[in-house]
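Asks: any chance you can model this:
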Amino acid sequence: MKQFLVVLIGLSVFTLVVLAAPNGPRKSCCLKYSKKVPNFNNIEEYKIQENDGSCRIKAVVFTVKGKRYCFDLKKEGVKKLVEKHSKREQR
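Replies: Below is the predicted model of the structure:
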């Protein structure tokens, strides 16, 4: 009887640990905006981060020399960079 109880408790703990584990890889989110807007020629790529529940701010994420920088899409200079980069990608 004691062995049965130990096995039952062990299975219960194992089940709780498995169910509490995060599902899949965590998404890397911008937490704040960078201040200095990069030079257009240095931008390798960009993406838009949505405020979708897993990330708390909406941002444009520019990749410059392999590093990610987050900017507020409402800033005029950032809007122009996104438009210019979009045109360059369409060619």
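
Asks: can we go C-alpha only for contacts and neighbour counts from here?
Replies: Noted.

Asks: biggest helix in the protein, by residue count?
Replies: Using DSSP state H, we find that the single longest helix of the chain is helix 2-20.

Asks: the next helix or strand after it packs against which elements?
Replies: Per DSSP states H and E, the first helix or strand lying C-terminal to helix 2-20 is strand 43-49. Packing partners of strand 43-49 (3 or more C-alpha pairs under 8 Å, 6 or more residues apart in numbering; DSSP states H and E): strand 59-64.

Asks: this one as well, want them side by side:
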Amino acid sequence: LALFPGAFDCCTKISDEIPKGILRRVRRFEIQEADGLCHLEAVILHVKGKKFCVNPWIRKVQKMIRKIKHKIHRSRPHVRRRRRTRMTKRK
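Replies: Here you go, the predicted model:
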């Protein structure tokens, strides 16, 4: 374990199909490249403590990755500003 810390995080099998319900619940993803210790190209989807290894060339997966990246790279969320109201003295 000490010699190869990343070897046990690699996906050994990938799925070619993924249900839409799982894609909707993805919290984050990692891209595993086929170099170094991992010999398989994959996308690791994290859903509530579970990991799913899927083929990175599936169109639904690519669309989900673009959607998540767009959410991350927005400058800041839209915040509705309140109007300032003048405090008037009551008699």
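
Asks: return the distance of the longest helix of structure 1 from the chain's centre.
Replies: 34 Å (C-alpha atoms, centre = their mean, to the nearest Å).

Asks: ditto for stretch 4-12 of structure 2
Replies: Counting by C-alpha atoms, centre = their mean, stretch 4-12 of structure 2 comes out at 19 Å from the chain centroid.

Asks: and what of stretch 71-90 of structure 1?
Replies: 19 Å.

Asks: before we move on, what about stretch 35-42 of structure 2?
Replies: For stretch 35-42 of structure 2 - counting by C-alpha atoms, centre = their mean - the centre lies 19 Å from the chain centre.

Asks: buried residues in it?
Replies: By neighbour count with 16 or more other C-alpha atoms under 10 Å, stretch 35-42 of structure 2 contains the buried residues Cys38, Leu40, Glu41, Ala42.

Asks: right, and the second one touches Ile31 too?
Replies: Yep, that's Leu40 of structure 2 we're talking about. No - judged on C-alpha atoms under 8 Å, Leu40 of structure 2 makes no contact with Ile31 at a distance of 10.6 Å.

Asks: and Val82 of structure 1, how many neighbours?
Replies: Val82 of structure 1: 19 surrounding residues under other C-alpha atoms under 10 Å.

Asks: from Leu5 of structure 1, how far out is it?
Replies: 62 Å (C-alpha to C-alpha, to the nearest Å).

Asks: how about Leu11 of structure 1?
Replies: 10 Å.

Asks: find the nearest non-adjacent residue to the residue nearest in space to the middle of structure 2, please.
Replies: Centroid check for structure 2 by C-alpha atoms, centre = their mean gives Arg28 as the closest residue, at 2.4 Å. Excluding its sequence neighbours, the residue lying closest to Arg28 of structure 2 (C-alpha to C-alpha, 6 or more residues apart in numbering) is His46, at 5.5 Å.

Asks: corresponding residue for the one you found in structure 1?
Replies: Mapped onto structure 1 by TM-score structural alignment, His46 of structure 2 lines up with Thr63.
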